[in-house]
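Trainee: Below is the sequence, then the predicted model.
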Amino acid sequence: MLRPIRTIATAAAALLLATACNSASTSGEPSGKDSAAVRGVTPDSIKVGGIVSMTTASGYSKKDTDLGARARYERANAEGGVNGRKIEYLGAEDDGQDPARNLAAARKLVQQEKVFAVSPMSSVTFSGADFLEKQQVPTFGWGTVPQFCGPKYIYGFGGCMVPMPGGTITQSWPEGLAHVLGGAKGKSVAVLANDNDAGTFAIRTYKQGFAAAGFRVSYAKAAVPATSLPSDWSAYTKEILRSNGGKAPDAVVSVMQTPYNIGLFTAVKRAGFKGVITDPTDYDPGLLAKDATKQALDGVHVLLSFEPFESSSAAMRQFKDDIRKAAGKDVPLNMHMMTGYMSADFFLAIAEKAGKDLTVESFQKAAAGFSDTGTMVGDRSLPKGQKEAFGCGALVQLKNGAYQVSSPFKCYEPVPFG
């Protein structure tokens, strides 16, 4: 029996999910070796779609995830496709970071568009996960929500980032921060997240991870409303800046999206905080276009689960060239492009291994024994990646209007999560 996937769906989304599960047909699943019977697969093509939060209530957008995926698929097609089949990429559905729309997008891609796979899926809400799992749809995205941890058909391009008890926690953020601070011994961190399921999981995960690295976690709360930006951050800053025995911690760790980070970081700086500020979101040269944003993020160390764009590796040069070709011009790079690109790359690697006779069964068989090394997210292997992260990361610091590597890309041993 499959482990239930915990979603953050609203009552409306739950109703839609029940309807979807009762009415969805699985008649499109593979039958023997006849590729015509496989949903989304023809002798010449493989149909793939995406789900991305292109618009959100806060103004935060992951739209460039779609560009990153398209860039990788276009190169695959230019090189002859996957075992002779071209990727028919339909683009990404916009879920608006809304649970009901996420599920509706999943249903549309499977029931109407008849896709073989969903790649990328990039949203903090993944209410369509149960549906995609039951319909046996290989799905790839950034494993920063719990639905990427455990299911058979859902894969994080960097592995499972928020494991369930019994799994492990990647230490790239705590160890990277320790590198920046000259060690974790005697240092304290305050961790803040949004008040939703994703934030609660993040707090539970990082509280253990930072403590395991040797930090004192002086504050850890999922307290900031996820549906609206606070107009006054003083209630949070007062708690944070007094959390370390009445004084400020050595580092403020935010597990939130850019609009929230701008507000929080501006507030703690105005309150006189001189320590390290870090988040996993704000690696985007486009953010530097506005002076207020650039000032708020100046000095911030951003966690990356992939090679920094500043890397000179052959893989990074290829990525930049692919993005340039897909965009039709030079564009500022951001982490959303990498999310889409590496989601597509992971799907393509497994599909290639599955061979000419591509079915869901052959794809899953290829995934079960998949491994490779030296990618822009480190060494990938399955089924490990469905239980724990691949464990690699770097920190970059925004300084004087440019990003600089503050902790180099490296892979770390995970720690148990319980």
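Mentor: Arrived safely.

Trainee: going forward, measure contacts and count neighbours with C-alpha atoms only.
Mentor: Fine.

Trainee: List the residues that contact T168.
Mentor: Contacts for T168 (Cα atoms under 8 Å, 6 or more residues apart in numbering) come out as 387-389, 414-417.

Trainee: can you tell me how far it sits from G159?
Mentor: Separation of T168 from G159 (Cα to Cα, to the nearest Å): 11 Å.

Trainee: Now for those two: what residues contact both?
Mentor: 387-389.

Trainee: In terms of helix, strand or coil, where does M164 fall?
Mentor: On the three-state scheme (DSSP: H, G, I helix; E, B strand; the rest coil), M164 is labelled coil.

Trainee: Below is structure B, check it against A:
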Amino acid sequence: MRAPRLVAVLAATAALSAGLAACSDSGDDTTAQPPVVAADDVKTGPPSGWSDGGFTPDPASLRCGQTAADPTRGITDTEITIGGLAYLTSPNGSSMAGVELGAKARFDRANDEGGVNGRKINYIGTLDDGNDPARNGSQAKVLVEQKKVFAAVPLLTSSSNYLDTFCADTVPFFGWGTNPGYCGTTIGFGITGCQVPSDKVGAVSTTYGLMIQAMFGGDAKGKTTALVGVDNDSARTGTHELARQISAVGIDVVYEENPIPVSGLTDTTAVVNAIMTSNKGAPPDVVLYIADFNSVVKLTGAMTAAGFQGKHLNPVGYDPRLAASSFQGLQQSYTIVQWQPGVDTSVPAVKQLADDLAKYTPEASLSLTTMSGYWAADMFITAATKAGPDLTVDSLLKLLNSGTYTNYVEGALPETRFPVNHVIGAPCASIVQLNGNKYDITSDLACGTLVKK
């Protein structure tokens, strides 16, 4: 059965293959090893209260810290104008379609409940940049200069050309932090933090390492991992970042290569042969595929055909439409998700999300992109409500960047705090496995720690 055209990508896919170059520095030592902590000393914990390891970024190093020239832009006594920016289409067919539906559902519920301190949200929709960097920049200008938005919600793009305009005009933006614009600024708020940190950030997350531990029941001593990614400079930076997260908890990374062409993989033979012998002539225990959906499916199938008996892990394989179709290409594969999966409606906040989608945007599925749009809108609504009735751009940013503000949806979305998460992601995730026509949750949403360099 043909898979539905999936759109969900994490930092390890769209952002790491298209946006990381802006975050990387040619002077960085990309061969430097991360700090390693004893595996027994790092355990998964609850999705709030995670340790920052003593890491505190310098607020003065963050860009866009000026006050707004027009702090009441897009706000009146009765409404707040909000608009989003995403690639809802792209030349290669992949997209973030659904993100706008998730945001709309959350905004519609807020309006039905009376708005934000009495102001209704005037959601003008999400502009499509077509995954074109030039259009990304021009659409940002439309949002600010023509639409006069108070904030950009949701924002889910691979390019960060929007930042020139948003920084100059002090436009807060909320979304999935999978592009460099969410990193190193005071105005970008990722629902799971900055997902594409620079090598120069003084901390390393343990997220991927802990999730691999979870795949082995919490004990991955002596296990090995291979990472295979896309062939460009920015994607190599992203692959290296994930290798650091895995190595940080003492799991051996035996293969860290980027042989997949940007246009997609055709012949898998050389890649499969290299991975199958990467562990001192033997296969690794886990292969982490950091690529587009089609390449992940193709490589997973090729590895299985070659006799690989280990575990397949990817960041793109969670979508209820796959389970509904009993999609064969990723059966028994694991997918890392940065919040509690939508299949778990036993969590009240996840059930609320599912109910909101059913009521306000019934055409939406519980995909990663839809959920990311919903949580981005929820993050904005929560912050704007707490900022009080005298809401301005400056008062909102002052609250969010106070050093004490946290965003957390119990059991559903991990805690983020700023300024820490302006420069690095929250060390949190969950793991699901596709088994037949359902996803089994291998690890509920949990957090590790940041390890200070």
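Mentor: Right, received. Where do you want to start? Note that the coordinates shown come from a computational prediction; the quantities given were computed from them, not determined experimentally.

Trainee: What's the TM-score once they're superposed?
Mentor: Here the superposed chains carry a TM-score of 0.86, computed using TM-score structural alignment, normalised by the length of structure 1; 386 aligned residues with a Cα RMSD of 2.2 Å.

Trainee: just to revisit the earlier point, now render the shared contacts of T168 and G159 of structure 1 as JSON lines, adding distance to S53 of structure 1.
Mentor: As requested, those are exported to JSON lines (distance: Cα to Cα, whole Å):
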{"residue": "K387", "distance to S53 of structure 1": "25"}
{"residue": "E388", "distance to S53 of structure 1": "24"}
{"residue": "A389", "distance to S53 of structure 1": "23"}
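
Trainee: quick one: the helices in structure 2?
Mentor: 16-18, 99-112, 133-141, 163-168, 207-215, 233-247, 269-276, 293-305, 320-324, 348-360, 368-387, 393-400 (DSSP state H).

Trainee: Now do the same for D356 of structure 2: its match in structure 1.
Mentor: Mapped onto structure 1 by TM-score structural alignment, D356 of structure 2 lines up with D322.

Trainee: so what's the nearest residue to its match once chain neighbours are set aside up against?
Mentor: Once flanking residues are discounted, D322 of structure 1 sits nearest to A71: 5.4 Å by Cα to Cα, 6 or more residues apart in numbering. By Cα under 8 Å, 6+ apart, A71 of structure 1 lies in contact with 322-323, 325-327, 341.

Trainee: closest to V217 of structure 1 among the residues you listed?
Mentor: Using Cα to Cα, Y341 comes nearest to V217 of structure 1 of the contacts of A71 of structure 1, at 34.4 Å.

Trainee: residues touching that closest one, list them.
Mentor: 65, 67-72.

Trainee: Quickly check the residues you listed for the two that are furthest apart.
Mentor: T65 and R72 (11.1 Å).

Trainee: When those two are compared, which one has more neighbours?
Mentor: T65 (30 against 24; other Cα atoms under 10 Å).

Trainee: rewinding a little: now restrict the contacts of A71 of structure 1 to buried residues only.
Mentor: 322-323, 326, 341 (16 or more other Cα atoms under 10 Å).

Trainee: gap between the residue nearest the centre of structure 1 and K47 of structure 1?
Mentor: Structure 1 has W142 as the residue nearest its centroid, 2.6 Å off, counting by Cα atoms, centre = their mean. Distance from W142 of structure 1 to K47 of structure 1, counting by Cα to Cα: 20 Å.

Trainee: Tell me the span between the first and last residue of stretch 217-231 of structure 1.
Mentor: So stretch 217-231 of structure 1: terminal residues 27 Å apart, Cα to Cα.
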